[in-house]
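J.: what follows is a protein structure lacking sequence information:
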């Protein structure tokens, strides 16, 4: 049964998340919509009558992706002023949004049909902190298995250049350099060789398709035009040389990959970012079980590791966790990060956020 109050509250939850992550445009839009959205349009009615769990479904960002697509296409000048941050009054924002929903309802309605596809290359900078921890413990060579790869832009992690607090990784001359704002000690300069990168997604996107490229651009938040440039450059990198991305259920795929022969001297790494919240619990349970079973078989010659960047709702940002085998397989925090990787903190004082297991419940998509 639809819960109008709960559906409005999803926008307030997202507003909090935006306010803690330097996203005032979407923060203002969330507050305006939560306080005054009506059923005057079919889109407005669908939002207020949303039958699912709106936070888990990332309902606000489904809508905002569609609205941003209109702005990027030059289809709505008034809405563009909201996205540019020149219209800041809550009542004026609501009036513009209501008018846009009525005028562009046929275009916007399909954006509510599926979850956001925020395939952000900047997250690779945070994930690198997990990989660095893995190679410090198990040796320089890793093979990466990513679940929830979306369009595969983080499968380019071996082709990006990284400046992590002044410590450099990756190939010189890479088209994309990921340079997050840094807090805490920089990581050590350790040998790191990514021997292979493969990924899967239950509904992978072809980044080389112009419609998909436009969709990915629409999910970039308006406050960060540098992200839009980076996403478009990463897409061009995929056009020049593709990535190993398969359509598959996460549990089926990781079970099959873990069953493959593993080269000696190479750590096999499960990697994911802002994915866990979307996995149905039976799938998440199978992934956990497969990793624990692989960990029990692991040896010094053939280690297993898990690197995860997932949201922590209480703190409003991402936590980068690592576990590996042989060893106790316990989770440990190596960094916290902005949802899109614009900052990374290696401040060890954040260890109080460690949890025994990745949460099964939804957090918030960004």
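T.: Yep, it's here. Owing to the predicted nature of the structure, the values given are computational and were not obtained by experimental measurement.
J.: for the rest of this, base every contact and every neighbour count on C-alpha atoms.
T.: Noted.
J.: in whichever helix or strand residue 137 is part of, what counts as buried?
T.: Using DSSP states H and E, residue 137 maps to helix 123-138. Neighbour counts over helix 123-138 (16 or more other C-alpha atoms under 10 Å) mark 123-135, 138 as buried.
J.: contacting residues around the helix or strand following that helix?
T.: Per DSSP H and E, helix 123-138 leads on to strand 141-147 as the next helix or strand towards the C-terminus. Residues from elsewhere that reach strand 141-147, judged by C-alpha atoms under 8 Å, 6 or more residues apart in numbering: 135, 155, 192-201, 250, 254, 257, 265-272, 275.
J.: run the last query once more with 6 Å
T.: With contacts defined as C-alpha atoms under 6 Å, 6 or more residues apart in numbering, strand 141-147 is touched by 193-200, 250, 266-272.
J.: output the contacting helices and strands for the helix holding residue 137.
T.: Using 3 or more C-alpha pairs under 6 Å, 6 or more residues apart in numbering; DSSP states H and E as the contact test, no helix or strand touches helix 123-138.
J.: how about the helices in the stretch 251-366 of the chain?
T.: 281-297 (DSSP state H, counting those that start in this stretch).
J.: repeat for the stretch 1-150 of the chain
T.: Secondary structure of the stretch 1-150 of the chain (DSSP H, counting those that start in this stretch): helices located at 4-19, 24-36, 42-48, 59-72, 77-83, 90-103, 105-108, 123-138.
J.: included below, for side-by-side comparison, is a second structure:
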């Protein structure tokens, strides 16, 4: 480090921390299934807030193993995700196919996977000793190079109203964010929530959030915006990187 002090100082002062943990998708998948159910089985139109490189937009191309024979997705996918299920509540039904007709991610400083230096920075944000996360990141990058996610640069609050309006009208509108909202100021969060609440006068908006609450603990929540009102549902407790998942919701309609 001392030998490369000047270069390290330049990097740290010019870069932002933008991890892209695909393991979180194993916690988000049951939430997507629930939203699809609440939306009457229509395809999802998804907006990811704070998308980084957009790797979690490609969740349909990964394989998931929840233990006890419960799996979902492409078994041949290079991205293989597992978790430990905790608690007594069963997960919502994971249909054979969850359709996504449209998806986009927005980030202030998105990471371009065609930029080798940007990819190297993304890799450098993974703890060096966590070989599993390194393997999953490499596999997800390869998937993204073949199936490029739709990522745009910009402020989420500036972009969200037009993105909501652009989503296909015959789809269920699903906005999601994972370990991003803590970076928002209080006023910015209020603006984000108000945008979804206002647009729910036009059509329902389902907002999935996965945010940390303490050491090795996160909460998964679903906020349903409908007709200008909102209802918050506590979906699950989980590990910030998806190593365990405790589902909380018994039935939902």
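T.: Great, that's in hand. These figures come from a predicted structure and were not determined experimentally.
J.: and the helix holding residue 137 of structure 1, how far from the chain's centre?
T.: The chain centroid and the centroid of helix 123-138 of structure 1 are separated by 17 Å under C-alpha atoms, centre = their mean, to the nearest Å.
J.: ok and that helix relative to strand 141-147, angle-wise?
T.: Here the directions of helix 123-138 of structure 1 and strand 141-147 differ by 140 degrees (axes from the mean of the first three to the mean of the last three C-alpha atoms, to 10 degrees).
J.: how about helix 123-138 of structure 1, aligned to which bit of structure 2?
T.: Using TM-score structural alignment, the residues of structure 2 aligned to helix 123-138 of structure 1 are 24-39.
J.: now stretch 192-212 of structure 1
T.: Stretch 192-212 of structure 1 covers residues 98-118 of structure 2 once aligned (TM-score structural alignment).
J.: what sits up against that stretch?
T.: Stretch 98-118 of structure 2 has contacts (C-alpha under 6 Å, 6+ apart) with 43-53, 119, 150-155.
J.: next, the buried residues of it.
T.: 98-100, 102-107, 109-111, 113, 118.
J.: now do the residue nearest the centre of structure 1 against residue 186 of structure 1, distance only.
T.: Taking C-alpha atoms, centre = their mean, the centroid of structure 1 lies closest to residue 274, which sits 4.1 Å from it. Distance, residue 274 of structure 1 to residue 186 of structure 1, using C-alpha to C-alpha, to the nearest Å: 24 Å.
J.: now residue 332 of structure 1
T.: From residue 332 of structure 1 over to residue 186 of structure 1 the distance is 18 Å, taken as C-alpha to C-alpha.
J.: all strands for structure 2, in order.
T.: If DSSP state E is used as the criterion, the strands of structure 2 fall at 44-49, 63-65, 71-73, 80-82, 84-86, 100-107, 151-153, 172-178, 205-214, 217-226, 229-238, 244-247.
J.: to residue 132 of structure 2, which of the ones you listed lies closest?
T.: strand 80-82 (10.1 Å; C-alpha to C-alpha).
J.: check the mean deviation of the closest one from structure 1.
T.: With mean C-alpha distance after the TM-score superposition for structure 1, strand 80-82 of structure 2 departs from structure 1 by a mean of 1.7 Å once superposed.
J.: what lies in contact with that strand?
T.: 63-66.
J.: okay, buried residues for stretch 73-91 of structure 2 please.
T.: Using 16+ other C-alpha under 10 Å as the test for burial, stretch 73-91 of structure 2 gives 73, 77-83, 85, 91.
J.: I misspoke; the intended subject was stretch 331-351 of structure 1.
T.: Under the neighbour-count criterion of 16+ other C-alpha under 10 Å, stretch 331-351 of structure 1 has 331-346 buried.
J.: for that stretch, the distance to its chain's centre please.
T.: Taking C-alpha atoms, centre = their mean, one finds the center of stretch 331-351 of structure 1 at 15 Å from the center of the full chain.
J.: before we move on, what about stretch 121-135 of structure 1?
T.: Relative to its chain's centre, stretch 121-135 of structure 1 lies at 13 Å (C-alpha atoms, centre = their mean).
J.: and residue 22 of structure 2, how many residues sit next to it?
T.: 24 (other C-alpha atoms under 10 Å).
J.: relative to residue 102 of structure 2, how far out is the closest residue to it other than its chain neighbours?
T.: Among residues not flanking residue 22 of structure 2 along the chain, residue 56 sits closest, at 5.6 Å (C-alpha to C-alpha, 6 or more residues apart in numbering). Distance of residue 56 of structure 2 to residue 102 of structure 2, computed by C-alpha to C-alpha: 14 Å.
J.: now residue 225 of structure 2
T.: From residue 225 of structure 2 to residue 102 of structure 2 the distance is 20 Å (C-alpha to C-alpha).
J.: now for the corresponding residue of structure 2 for the residue nearest to the centre of structure 1: which residues touch it?
T.: Counting by TM-score structural alignment, residue 274 of structure 1 lines up with residue 179 in structure 2. Contact analysis of residue 179 of structure 2 by C-alpha under 6 Å, 6+ apart lists 210-211.
J.: how much space between residue 179 of structure 2 and residue 49 of structure 2?
T.: Distance from residue 179 of structure 2 to residue 49 of structure 2, by C-alpha to C-alpha: 10 Å.
J.: can you check residue 130 of structure 2 too?
T.: Counting by C-alpha to C-alpha, the separation of residue 130 of structure 2 from residue 49 of structure 2 is 26 Å.
J.: picking up where we left off before, and the end-to-end length of the match of stretch 192-212 of structure 1?
T.: Terminal residues of stretch 98-118 of structure 2 are spaced 31 Å apart (C-alpha to C-alpha).
J.: residue in structure 2 matching residue 283 of structure 1?
T.: The alignment partner of residue 283 of structure 1 in structure 2, by TM-score structural alignment, is residue 188.
J.: give me the neighbour count for the closest residue to its match other than its chain neighbours.
T.: Nearest residue to residue 188 of structure 2, sequence neighbours excluded (C-alpha to C-alpha, 6+ apart): residue 157, at 7.4 Å. Counted with other C-alpha under 10 Å, residues neighbouring residue 157 of structure 2 total 18.
J.: ok, the residue mapped onto residue 157 of structure 2 from structure 1 - contacts?
T.: Aligned counterpart of residue 157 of structure 2 in structure 1: residue 251 (TM-score structural alignment). By C-alpha under 6 Å, 6+ apart, the residues touching residue 251 of structure 1 are 283, 286-287.
J.: just residue 290 of structure 1 next, same as before
T.: residue 255.
J.: measure it to residue 254 of structure 1 for me?
T.: 8 Å.
J.: how many other residues sit next to the aligned residue in structure 1 for residue 222 of structure 2?
T.: Using TM-score structural alignment as the criterion, residue 222 of structure 2 maps onto residue 322 of structure 1. Residue 322 of structure 1 has 26 neighbouring residues, counting by other C-alpha under 10 Å.
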